[in-house]
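Asks: Below is the structure, and that's it, no one-letter string:
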């Protein structure tokens, strides 16, 4: 009888369940080694003990299935707890989900009841794990089955993988990201790179195809670049590594622009989603509705991260209204085609997904129209840079900086189509680059833009002014005056006081740097007159601040102080303008000249707080705090600040001679007061600290008290240092803090770099001297 398909009966004469707890585990054996994901496995173990349904979500090729199988395979498996894998990717009919579960559990259908009932009876009273793989195309049927199964079978736990959640009660969504990417930046060693899970995977898979492959100093940078450009996607990395017997890594990297042709194999086993990156993404694309496809392909013009306002700007048209776009974006995020940016209401597309979407955009013939919307949107955002070239709101610059990758895209598109807005967008890029310290790159970009004949005259004038300003910042006075002379001619020919103000303002700044103080003063007085005619208090404030600096440079401290007192309220009033940090620096320098050290320190700190993203004002403000520390006799602290400033400034940022003389005199006094060995150690440790750490350190050191090097460390580094000083090994430190041994090593290296220490015993002695018993 089919009701007794198992062919056995119990002593009571009742048929045994068609599948019982003794059924063997049905997870597939893997033929290659699982790499990395230890943190994810640990988190899954914690969740698994507390929840009965975990859904692993993530984009194509991110390794959801492999992670789920590895996790289930590592679970202890006494006979009551066994795992069965249900592979849904080959199904196209929702009605076959239940049958596939039955097949995985080795349950035979019975003639007198639905197969679902047979499954639930078999699972009742036993402990089982069901791994439901690739649910996204059968999401409704999968959700219905899992919801009912969990409510009927108390011993059942489900691990699902899907590009979107099941959306049922009790579900814990576990998002799977790409493998951690290798560190970047100068000084990164091959050993550092080899610790990255992404590089470890590439290396392991490459050796499967070329056993002599090694990560070396010659190829490590290219391997790191390949992994980074593939967003740490395990599938893409494995497909790239397959080319190692045929291509050197550098050639694989150079071919990633055509990655869909490169990242495919002609293997005889496995589904196409595992044999081709294009097919892996195509699988998700085919599940989208027509409107979702429209938004998906239009978003391909955006680079980096972007917000909903930008999404709306490039996607809306007469058929797709803004009210509908929010829901469509939400759907793209839920299907893992759009990735949320942690801690921000922003999104990004993984590069492979974006390139796939771009192909769909081109195929739809929409590329020109969507790029036009992007150019229009960003040109509108950048317009205040033309309308208020010297005194624009800080918010404008911050907004552009958050979209810098897309401003660059729009600028390049406008350039390629001879669009007049190219110059305006170039100015937007320059403003962002200046704050990041990209002065040389900015000068090259401006030279290229100025060669264009289609640039409107007012924008050309502004670009010349910026070109002259950047040249002045790098000490190229001759080129600066050449650019500004041409800008001056244009500005005087225009019936536009704003253009003339911005040009005269920059010329005045250059003349101060060249120590032509009387001429600079005349320029700024003329700027003030013009600014008063346009009823712009912020413009007046910006000009008078530079006038105050000019007269201070001539030794007239009282007049400088009177001028700054006039305009400080305007700088402090909302909205904040981009010159706020510069104004605070000037006010601080005047206070220092008046021997008011306390007020000078307050203003210098205000300057730092007003310029957290600037690479221009920060080093000079650190210099100023160094001058304050020197006045107080805090020589080690002063030298550390001077060294940090120099490390940020580097060789690319010119310093006005008058300011340089003040700093040099203070540094000479500091060096005279310190032991040369101590001074060398301080400089070596402080120069590479970087802008953000330097700001944090400087603001923590306010006041005449704590001079301790311990303030260079963050809380995590302090904790490690204290445990090392107490005699713990890296392993026991890791266990006590709940972190990896690798993280302990990284933090120890951070301590060595920041404080200038060498061996572990040095750290132990230093921690006992500076951190105490903890």
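Replies: Great, that's in hand. Keep in mind it's a predicted model, so treat the numbers as computed, not measured.
Asks: When you work out contacts or count neighbours from here on, use the C-alpha atoms and nothing else.
Replies: OK.
Asks: Quick one: classify residue 372 as helix, strand or coil.
Replies: What DSSP: H, G, I helix; E, B strand; the rest coil gives for residue 372 is helix.
Asks: Thought residue 385 was touching residue 498, still the case?
Replies: No - using CA atoms under 8 Å, residue 498 is not in contact with residue 385; the gap is 10.8 Å.
Asks: Find residues that contact each of these two.
Replies: Shared contacts of residue 498 and residue 385, defined by CA atoms under 8 Å, 6 or more residues apart in numbering, are absent.
Asks: Report the contact partners of the spatially closest residue to residue 757 that is not a sequence neighbour.
Replies: In space, and not counting its chain neighbours, residue 757 is closest to residue 763: 6.5 Å by CA to CA, 6 or more residues apart in numbering. Going by CA under 8 Å, 6+ apart, residue 763 touches 721, 724-725, 751-752, 757.
Asks: element containing residue 763, please.
Replies: helix 760-770 (DSSP states H and E).
Asks: How about residue 405?
Replies: Under the criterion of DSSP H and E, residue 405 resides in helix 404-416.
Asks: So which elements touch that helix?
Replies: helix 367-382, helix 422-436 (3 or more CA pairs under 8 Å, 6 or more residues apart in numbering; DSSP states H and E).
Asks: Point out the most buried one among the ones you listed.
Replies: Across the helices and strands packed on helix 404-416, the average number of neighbours (mean count of other CA atoms under 10 Å) peaks for helix 422-436, which reaches a mean of 23.
Asks: Tabulate the helices and strands packed on helix 404-416 (CSV), appending distance to residue 57.
Replies: What follows is those, written out as CSV (distance: least, CA to CA, whole Å):
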stretch, distance to residue 57
helix 367-382, 30
helix 422-436, 36
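Asks: and of the ones you listed, who's closest to residue 70?
Replies: Residue 70 sits nearest to helix 367-382 of all those, at 42.2 Å, using CA to CA.
Asks: what does that closest one contact?
Replies: 298, 301, 310, 313-315, 361, 396, 399-400, 407, 410-411, 413-414, 421, 424-425, 428.
Asks: Which PyMOL command selects the buried ones in the residues you listed?
Replies: The following PyMOL line selects those of those that are buried, judged by 16 or more other CA atoms under 10 Å:
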select buried, resi 298+301+310+313+314+315+361+396+400+407+410+411+413+414+421+424+425+428
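Asks: One more to weigh against that first structure:
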């Protein structure tokens, strides 16, 4: 069974050509340095080489290799938030995101790849410095045009591909030794099947590679033109273009190396309609789907129904790249590479067109969010969550556009308050608060939009534990909503006040406020708000011991089931399980909590997983399953969950944990309780879910817990070494795979044998096979 790698990388680095020497050198550098910055001009291939390197060294990093693409992130304030989201780090607490990231990474052996740091150099430098200081086994790989100038940084300048000298060309077979020629040949064959470098064309190919300085992007752009013209015609056009611009280009100067002359030439070869679409696509940050491209790029001299065909043409020419981010047509997205986007922006800035595509971009995403808000609480909830996640960079741009344009700040208030339920569902509370803070500061007009934004901010800040700011926001929101007599806005202020009152310990008052919120949401048809308020009502009533808790929880569950709101369903099940547990209906509570856990299995909501494991521990202690309760408590406090999350540390849940721990400890004794708790804490998130579901394999502690002589748990690195031994690797191979010295590998093997009480490598292989880990 092949190993399942942790992390987030694209599926494959396809068509990797002519960088094997650089790849080997970079891999060697990574084995001795914790921070490497790949530098070079635009189009030199930094991102592609970094991705290939990251894929190759995955076995060396037991906690994963994670790519964070920053080409679409132009906001330094949201850099840490972007990294946290892409690393699946739950950061719903009130602490700064950098602090939460540092705590999460503190014990991880992980490779973080930050691609396209150019526009965020200072912010990246500060973040990397903090993370490397907090996490001694963290490695960071950066791509940027320039070095970060951080202590301990090793700079890896990426050179152009090797090119032949035009005054002493080898025969055609000898040209294969040059990286630029190999790349051109590969891309030319893709554009024009059957193309080969031979005696008839080798001089022209060599001339092209030399003329574009061996820059990979430029080579690929030129080769793509073979779809529409013969090689000789291509050479003539390219030569004429360079002759026109000789004074400006100065190709011979190494510091002027760049693909810009070829991009200019490419732009000139495009039809007027293709140029317009190229320029308009440049307003997108990150990628976009076809519907967005049609909405933004259509208009005036390009009809919307023509955009799809033009995008396809630009795709064939290598100007646009296609990304498969999902399944079927839903997952196809289009993106300009950074140099192509920059060229489009420069060309657009010179345009005298009446309609600015930035306005169409803003209006498209305003419309998208409005539809998502109306349709959120439905069977399409999961699809909306995924779609809005993919559009994160474009949503940021749209909100910023509303804030920057005079008279459009009410639109910023509207879009940010509408995104409340999305931010709640994904746990991106810091992102939501950031934009709500800016929108509220930009417009102080006494409007419904401001009241909604104030309530949304209060709800987020309450969950983050910032009670003071939540209280002041709600006071203003409540006064505004009453004055404007807007029933829906009043319902959101009631919901926010209920949550805040719960946090302050007044459960009876919180129940009354939640009931008022439910009535307001039902009157105005806001089902997402109604579900949130029903959940709040049920939880507060259950904490009070109020008999209405079960019926309110059931109402929320029925609402989710009726609307098939899949993202809200685990929470509705948890609330129903909690209400049942408070009524001592332990079997029902366990069944409901396990149903929630099954739905959470494919998600990244680790906070919800932890809360569900806690609830299962509380039900287990009530059924005299003391060892299981201890393990579940340990699992709910695992290292994959930040310890600072305010909601997990609330006084009510902490009291239930304490009661559960005391019951388990009294039954098992201190030593047995500590052992069981530690066993649970060592489970990964998937293992913990399995154990919570009562799966047979998960119900038994791993082999290393029960081996004769009490063998200690292996470290993550030793576990890796054991798995490589099971694959038949010798110490030399293990050292090369994990980027460590051979003696270090030998030490790990000796430690594994000692801890497990084995004497041969064959026993390690059999043990790995027996535990299902390879």
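Replies: Nice, I can see it. Quantities reported herein were computed from a predicted structural model and do not represent experimental measurements.
Asks: Relative to residue 728 of the first structure, how far out is the residue nearest to residue 757 of the first structure?
Replies: 12 Å (CA to CA, to the nearest Å).
Asks: for residue 306 of the first structure, same thing?
Replies: Applying CA to CA to residue 306 of the first structure and residue 728 of the first structure gives a distance of 45 Å.
Asks: the more surrounded of the two?
Replies: Taking other CA atoms under 10 Å, residue 306 of the first structure and residue 728 do not tie; residue 306 has more neighbours (23 against 15).
Asks: which ones are touching the more buried one?
Replies: When contacts are counted by CA under 8 Å, 6+ apart, residue 306 of the first structure touches 346-348, 402-403.
Asks: Still touching in the second structure? Go through those residues.
Replies: Retained in the second structure: 346-348, 403, out of the contacts of residue 306 of the first structure (criterion both residues aligned by TM-score structural alignment, their matches' CA atoms under 8 Å).
Asks: Could you export these to TSV, including columns for neighbour count and secondary structure?
Replies: Shown next, in TSV, are those (neighbours: other CA atoms under 10 Å; DSSP: H, G, I helix; E, B strand; the rest coil):
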residue	neighbour count	secondary structure
346	18	strand
347	19	strand
348	20	strand
403	22	coil
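Asks: Need the nearest residue in space to the residue positioned nearest the centre of the second structure, chain neighbours excluded.
Replies: Central residue of the second structure (CA atoms, centre = their mean): residue 86, 2.3 Å from the mean position. Spatial nearest neighbour of residue 86 of the second structure, chain neighbours left out: residue 68 (6.2 Å); criterion: CA to CA, 6+ apart.
Asks: aligned partner of the one you found in the first structure?
Replies: Alignment note (TM-score structural alignment): residue 68 of the second structure has no counterpart in the first structure.
Asks: Then residue 114 of the second structure?
Replies: By TM-score structural alignment, residue 114 of the second structure lines up with nothing at all.
Asks: Residue 389 of the second structure too?
Replies: Match for residue 389 of the second structure (TM-score structural alignment): residue 401.
Asks: Using the three-state scheme, assign its match.
Replies: helix.
Asks: Can you tell me the closest non-neighbouring residue to it?
Replies: Closest to residue 401 of the first structure by CA to CA, 6+ apart is residue 432, at 5.6 Å.
Asks: Return the distance of that neighbour relative to residue 454 of the first structure.
Replies: Counting by CA to CA, the gap from residue 432 of the first structure to residue 454 of the first structure is 23 Å.
Asks: just to revisit the earlier point, state the number of residues packed around the residue nearest to residue 86 of the second structure.
Replies: By other CA under 10 Å, 20 other residues sit near residue 68 of the second structure.
Asks: ok, now residue 324 of the first structure?
Replies: For residue 324 of the first structure, the count of nearby residues is 13 (other CA under 10 Å).
Asks: for the one 3 residues further on, same thing?
Replies: Residue 327 of the first structure has 12 neighbouring residues, counting by other CA under 10 Å.
Asks: What is the aligned counterpart of it in the second structure?
Replies: Using TM-score structural alignment, residue 327 of the first structure sits opposite residue 309 in the second structure.
Asks: Check residue 529 of the first structure too.
Replies: By TM-score structural alignment, residue 529 of the first structure lines up with residue 519.
Asks: Check residue 300 of the first structure too.
Replies: Aligned partner of residue 300 of the first structure by TM-score structural alignment: residue 282.
Asks: hang on, the earlier thing: average distance between the helix holding residue 405 of the first structure and the second structure?
Replies: Here the mean offset of helix 404-416 of the first structure against the second structure after fitting is 0.9 Å, by mean CA distance after the TM-score superposition for the first structure.
Asks: quick check: angle from that helix to helix 422-436?
Replies: 150 degrees (axes from the mean of the first three to the mean of the last three CA atoms, to 10 degrees).
Asks: just the strands in the first structure please.
Replies: For the first structure, the strands defined by DSSP state E cover 53-57, 81-87, 127-133, 156-162, 171-175, 305-307, 339-340, 346-348.
Asks: The match of residue 300 of the first structure and residue 337 touch, don't they?
Replies: No - using CA under 8 Å, residue 282 of the second structure is not in contact with residue 337, being 9.6 Å away.
Asks: Those two: who's more crowded?
Replies: For residue 282 of the second structure versus residue 337, neighbours defined as other CA under 10 Å are more numerous around residue 282 (26 against 19).
Asks: mind listing what the more buried one touches?
Replies: Neighbouring residues of residue 282 of the second structure by CA under 8 Å, 6+ apart: 336, 341-342, 344-345.
Asks: Neighbour-wise, which one of these leads?
Replies: Ranking the contacts of residue 282 of the second structure using other CA under 10 Å puts residue 336 first, with 25 neighbours.
Asks: one step back: now do the buried residues in the helix holding residue 763 of the first structure.
Replies: Those would be 763-764, 766-768, for helix 760-770 of the first structure by 16+ other CA under 10 Å.
Asks: what's the answer for stretch 382-395 of the first structure, then?
Replies: Across stretch 382-395 of the first structure, burial judged by 16+ other CA under 10 Å covers 382-386, 388-394.
Asks: Same question for stretch 37-57 of the first structure.
Replies: Using 16+ other CA under 10 Å as the test for burial, stretch 37-57 of the first structure gives 37, 40-41, 44, 48, 52-57.
Asks: Show me the two of these that sit farthest apart.
Replies: Farthest apart among the buried residues of stretch 37-57 of the first structure by CA to CA are 37 and 52. That separation is 21.5 Å.
Asks: how near is residue 116 of the first structure to residue 578 of the first structure?
Replies: 66 Å.
Asks: which one of these two has more residues nearby?
Replies: Shown here are residue 116 of the first structure and residue 578; by other CA under 10 Å, residue 578 has more neighbours (21 against 18).
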